[in-house]
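**Student:** below are the sequence and a predicted model; questions follow.
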Amino acid sequence: MKMISRFKNQKVLVLGLARSGLAAAKLLHQLGALVTVNDGKALEENPMAKELLSMGMKVICGHHPVELLEEEFALMVKNPGIPYSNPMVVAALAKSLPIFTEVELAYLISEASIIGITGSNGKTTTTTMIANVFECAGRPGLLAGNIGFPASEVAQTATASDVMITELSSFQLMGVKEFKPHIAVITNFVASHLDYHGEFDDYVAAKWKIQEQMSEEDFLILNVTQELAKELAKTSKATVVPFSVTEKVDGAYLFENQLYFKKELIMSADEIGVPGLHNIENALATIAVAKLSGIDNQAIKEGITRFSGVKHRLQDLGTVKQVRFYNDSKSTNIQATQKALSGFDNKQVLLILGGLDRGNAFDELLPDLQGIKQLVLIGEVAPRLKELAEKTALPWVMADNVAEATELAFNLASADDVVLLSPANASWDQYLNFEERGDEFIQTVEKIKGEQA
């Protein structure tokens, strides 16, 4: 890594821990910064804070004292999940204190080139698919970022011969200033996280920061199936490489069920290892990255064909008595569930749907539910979904939780049917997160497999 000196003897406040905060604090300490850590979890329940304390850092836990900012900090490094409405952040902004997220630190020290991937849906799948292709090509691609590997941690051991394949959330991108990937991908723009960002335009602006520092020597891969992306492309200094499932473009595109890059046939859409139109889009973005990175077509095809999905993202869990199970717990909004359904024949789908009631209407999902074999409704929003199903004559049953829903769906299924957990809602009414919800689905499928063995 680059042992930069800009933070040496500078007072830096790390706000919020978790894995990214821990990595940022350790890195800054190594770079000679005078680190103060502030985390909301009490010290006695906070092994990360104890570890940093043992390393000689100042640690304040259990609350966020705004008066702490009376100290002359040069920088705040904020956990991405902490909103800008947080009193500590508001006070920092009032003092014109620079606020970074740890991906900015990763960029500043990284010897490796960076591929950055963001978007509302599909970014984890695309990130992992790109890494798969790099692996098949024998190229050193390191997964990093929002996918569970703090970028500032990965960057410390990355070399100039490596490439960091980095998933980036809108939360992370709001805290970058100099960050500049050589290749950036934006999979799509769909209204999401508006409880954090406020307005859709603000959310888009956060995503668009990925290309802010890019020049014409860098490549910005955009999904021009969306008109918004076409308009934004006109404002970027980067070299835009489009991809589309609806038209031939000067980049990656779908035509007559074949995937092309700049008129060169790469592979058939039927060879993609995961179903759905959205995964064709993910594959096109991957092809664009790979071709720009000098990877040959055979490795691209092999990497995409072998790709079998990411946990909780349309994850294939196998078959029991010719009934296939797919875990798409990550689908926490309507658009993600629409994309999941596009890969199946509705008359063979038993869909587990529901979760946290945010008060939104589901009218835009109705066309995608037509002909569905069975809805299994869960969570706080289930009564409203039931009313919608009754009005539109869609078959429904209610379940108390994912485990019960999975058992019900399996008992109602026939050979060649699909039991799909794609809730279109957040999980927080019943589960800590979408991972816990998906894990319950996985565990129930394994239980069914055992019972039917």
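**Tutor:** Received the coordinates, thanks.

**Student:** C-alpha from now on. contacts and neighbour counts both.
**Tutor:** Fine.

**Student:** helix, strand, or coil at residue 139?
**Tutor:** coil (DSSP: H, G, I helix; E, B strand; the rest coil).

**Student:** try residue 270
**Tutor:** At residue 270 the chain is in helix, as set by three-state DSSP.

**Student:** can you give me the offset of the host helix or strand of residue 130 from its chain's centre?
**Tutor:** Element membership of residue 130, judged by DSSP states H and E, is helix 123-136. Centre-to-centre, helix 123-136 and its host chain are 13 Å apart (CA atoms, centre = their mean, to the nearest Å).

**Student:** return the set of buried residues in the helix or strand following it.
**Tutor:** Later in the chain than helix 123-136, the nearest helix or strand by DSSP H and E is strand 141-145. Across strand 141-145, burial judged by 16 or more other CA atoms under 10 Å covers 141, 142, 143, 144, 145.

**Student:** kindly report the same for stretch 384-404.
**Tutor:** Neighbour-count burial for stretch 384-404, counted by 16+ other CA under 10 Å, picks out 385-386, 388-389, 394, 396-399, 401-404.

**Student:** give me the residues contacting it.
**Tutor:** 352, 354, 362, 369-379, 382, 405, 408, 430, 437, 440-441, 444 (CA atoms under 8 Å, 6 or more residues apart in numbering).

**Student:** returning to that earlier point: quick one, the helix holding residue 130 and strand 141-145 angle?
**Tutor:** Angle, helix 123-136 to strand 141-145, by axes from the mean of the first three to the mean of the last three CA atoms, to 10 degrees: 160 degrees.

**Student:** and helix 123-136, what does it pack onto?
**Tutor:** strand 113-118, strand 141-145, strand 163-167, helix 277-292, helix 297-306 (3 or more CA pairs under 8 Å, 6 or more residues apart in numbering; DSSP states H and E).

**Student:** tilt between the third one and helix 123-136?
**Tutor:** Direction vectors for strand 163-167 and helix 123-136, defined by the same axes, to 10 degrees, enclose an angle of 160 degrees.

**Student:** and strand 163-167, how far from the chain's centre?
**Tutor:** 13 Å.

**Student:** and here is the other one:
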Amino acid sequence: MKRLTILGGGESGVGTAILGKKKGYNVFVSDKGKIQKKYKEVLLHHGIDFEEEKHTESLILNADLVMKSPGIPEKVALVQKLIEKQIPVISEIEFASQYTDATIIGITGSNGKTTTTLLTHHLLKEAGVDVGVAGNIGDSFAQHVAENNVDNYVLEISSFQLDGVNNFKPHIAIITNITADHLDRYNYDFNKYVSSKFKITMNQDGGDFLIYDADDEVIEEGLRAHLPYAKLVPFSIERELEYGAFLKEDKIITRLNTEEFSMSISKLTLQGKHNVKNTMAATLASQLLNVRSQSIKESLVNFEGAEHRLENVQKVNGVQFINDSKATNVNATFYALECMEQPTVWIVGGVDKGNDYSDLLPLVREKVKAIVCLGEDNEKLKAVFSNVVDMMVETAGAEEAVKVAYKLSQKGDAVLLSPACASFDLFDSYEDRGRQFKNAVRSL
């Protein structure tokens, strides 16, 4: 019996353990930290061996195959030892994909991947397609494959998950955009990060499709460097295209085969330039799977959007509070500020991943009246923005940040939580940060 060792007892680890056991592996889960109660119960229920708060090398280095949680960097000593021993170290996406014949739509990118994933899933589901959604969002892909049998999967896939793929082959791949993010994991080498994103298409062939942002110079360069075999399906908001999707007179137009699809952007529930692009990508993917135009149009109008992504929380005495906690990098925050139409009090800060905030200066000058810092170390933010806004206040928690922002705002203003940073200094996750923000707003 082959031994499958899993590093990390979170969503992807436990899902892989369930699938591994079902496929006849001798499974062992090892987590350096504490395993959450809900995951521990699942492991016990399935009779899977595990350890927590330690990695026992003798129990790990005897594996035939190792699935590493995406949160564990490759440079840690234990992973290096596995590589030296030539024990394959793969990601959950790689492991699970070999046990399903479903058509896979894989979506990656620095920003927009969650919205594009949820929107693509929505368009397919509303059209009656048998489809599941998993990956970097919601449920583990491996657990889905173990417990359900659907014909199609829409997967949100991070660069960390792509780092561990060898044979993964989506039928449709989408790269929403590529901007500097997570550079701390790639030795501050942007090209390594770009190569990681392009692994989504490396096994595709001429019968597969790669949907991508043709306005993104980094992607265009990546296409020249990696020369994908898949059929290229571009989208653009800057120029008309013979094939793909583009914007003309405030209408999204797609040209894939003979039929031309067209829809006014004013009807979309998702607003902002970046969401026009996300909509184009999801629409193209749905059309490639033969969803009817009328169905796509109806579904684009009734889509709810992603939690923690430019989510209107509520108005308090004429001040609109907006939760964009999912903005964990500068580019995501750039999109958020670009969408703001009223004077804005901006709540920003957290764990900086090597951010360059200078790109935000024009938008901050134009739209932001005050800044509320929400992080343990705000020196970099203060250095960049203290001369640009009249008021800058440091706070140490969501409740305090919301109260201060409310004081600094007046009727007709917006308070925007768009941190541009990871959340791990004060919160468990960006979801935790977003929920605490929403609770604080509701108790004003």
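**Tutor:** Arrived safely, thanks for sending. Given the structure is predicted, the values throughout are model-derived calculations rather than measurements.

**Student:** what's the TM-score for these two chains?
**Tutor:** Between these two chains, after superposing, the TM-score reads 0.92 (TM-score structural alignment, normalised by the length of structure 2); 436 aligned residues with a CA RMSD of 2.2 Å.

**Student:** related to what we said a few turns ago, among the buried residues of strand 141-145 of structure 1, which one sits closest to residue 97 of structure 1?
**Tutor:** Proximity of the buried residues of strand 141-145 of structure 1 to residue 97 of structure 1, judged by CA to CA, is greatest for residue 145, which lies at 24.1 Å.

**Student:** any idea how far the equivalent of the closest one over in structure 2 lies from residue 6 of structure 2?
**Tutor:** Using TM-score structural alignment, the equivalent of residue 145 of structure 1 in structure 2 is residue 135. Here the criterion is CA to CA, to the nearest Å. By it, residue 135 of structure 2 lies 17 Å from residue 6 of structure 2.

**Student:** which ones among the contacts of stretch 384-404 of structure 1 lie within helices?
**Tutor:** Residues of the contacts of stretch 384-404 of structure 1 located in helices (DSSP state H): 369, 382, 405, 408, 437, 440, 441, 444.

**Student:** with distance to residue 190 of structure 1 added, can I get these in TSV?
**Tutor:** Listed next are those as TSV, based on distance: CA to CA, whole Å:
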residue	distance to residue 190 of structure 1
369	20
382	23
405	28
408	32
437	23
440	27
441	26
444	31
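
**Student:** so who does the aligned residue in structure 1 for residue 423 of structure 2 touch?
**Tutor:** Under the alignment (TM-score structural alignment), residue 423 of structure 2 pairs with residue 427 of structure 1. For residue 427 of structure 1, the contacting residues are 332, 355, 356, 433, 434, 437, by CA under 8 Å, 6+ apart.

**Student:** ok, the first one touching residue 433?
**Tutor:** Going back to what we said before, that points to residue 332 of structure 1. No - Residue 332 of structure 1 is beyond contact range of residue 433, at 10.1 Å (criterion: CA atoms under 8 Å).

**Student:** neighbour-wise, which of the two wins?
**Tutor:** The neighbour count for residue 332 of structure 1 versus residue 433, taken as other CA atoms under 10 Å, is higher for residue 332 (21 against 14).

**Student:** how about that one, what's its match in structure 2?
**Tutor:** Residue 332 of structure 1 maps onto residue 328 in structure 2, by TM-score structural alignment.

**Student:** its match looks like it's in a helix, true?
**Tutor:** No - under three-state DSSP, residue 328 of structure 2 sits outside any helix and is assigned coil.

**Student:** right, and it touches residue 422 too?
**Tutor:** Yes - counting by CA under 8 Å, residue 328 of structure 2 does reach residue 422; the two are 5.1 Å apart.

**Student:** okay, and the common contacts of the two?
**Tutor:** Common neighbours of residue 328 of structure 2 and residue 422 (criterion: CA under 8 Å, 6+ apart): residue 430.

**Student:** let's see if you can find the most crowded of the ones in helices among the contacts of stretch 384-404 of structure 1.
**Tutor:** Counting neighbours by other CA under 10 Å, the top entry in these is residue 441, with 28 neighbours.

**Student:** what lines up with it in structure 2?
**Tutor:** Residue 441 of structure 1 maps onto residue 437 in structure 2, by TM-score structural alignment.

**Student:** just the strands in the stretch 301-450 of structure 1 please.
**Tutor:** Shown for the stretch 301-450 of structure 1, the strands assigned by DSSP state E, counting those that start in this stretch span residues 315-320, 323-327, 349-354, 374-378, 396-398, 418-421.

**Student:** distance of residue 262 of structure 1 relative to residue 289 of structure 1?
**Tutor:** Separation of residue 262 of structure 1 from residue 289 of structure 1 (CA to CA) stands at 13 Å.

**Student:** show me which of these two is the more surrounded one.
**Tutor:** Taking other CA under 10 Å, residue 262 of structure 1 and residue 289 do not tie; residue 289 has more neighbours (25 against 15).

**Student:** tell me, stretch 156-173 of structure 2 lands on which residues of structure 1?
**Tutor:** Stretch 156-173 of structure 2 lines up with residues 167-184 of structure 1 when matched by TM-score structural alignment.

**Student:** correct me if wrong: residue 125 of structure 1 contacts residue 309.
**Tutor:** Yes - distance between residue 125 of structure 1 and residue 309: 6.7 Å, which falls inside the contact criterion (CA under 8 Å).

**Student:** more crowded one of the two?
**Tutor:** Of the pair residue 125 of structure 1 and residue 309, residue 125 is the one with more neighbours under other CA under 10 Å, namely 24 against 20.

**Student:** aligned partner of the more buried one in structure 2?
**Tutor:** Residue 125 of structure 1 maps onto residue 115 in structure 2, by TM-score structural alignment.

**Student:** return the residues in contact with the closest residue to that match other than its chain neighbours.
**Tutor:** In space, and not counting its chain neighbours, residue 115 of structure 2 is closest to residue 306: 5.9 Å by CA to CA, 6 or more residues apart in numbering. Residue 306 of structure 2 makes contact with 114, 115, 118 under the criterion CA under 8 Å, 6+ apart.
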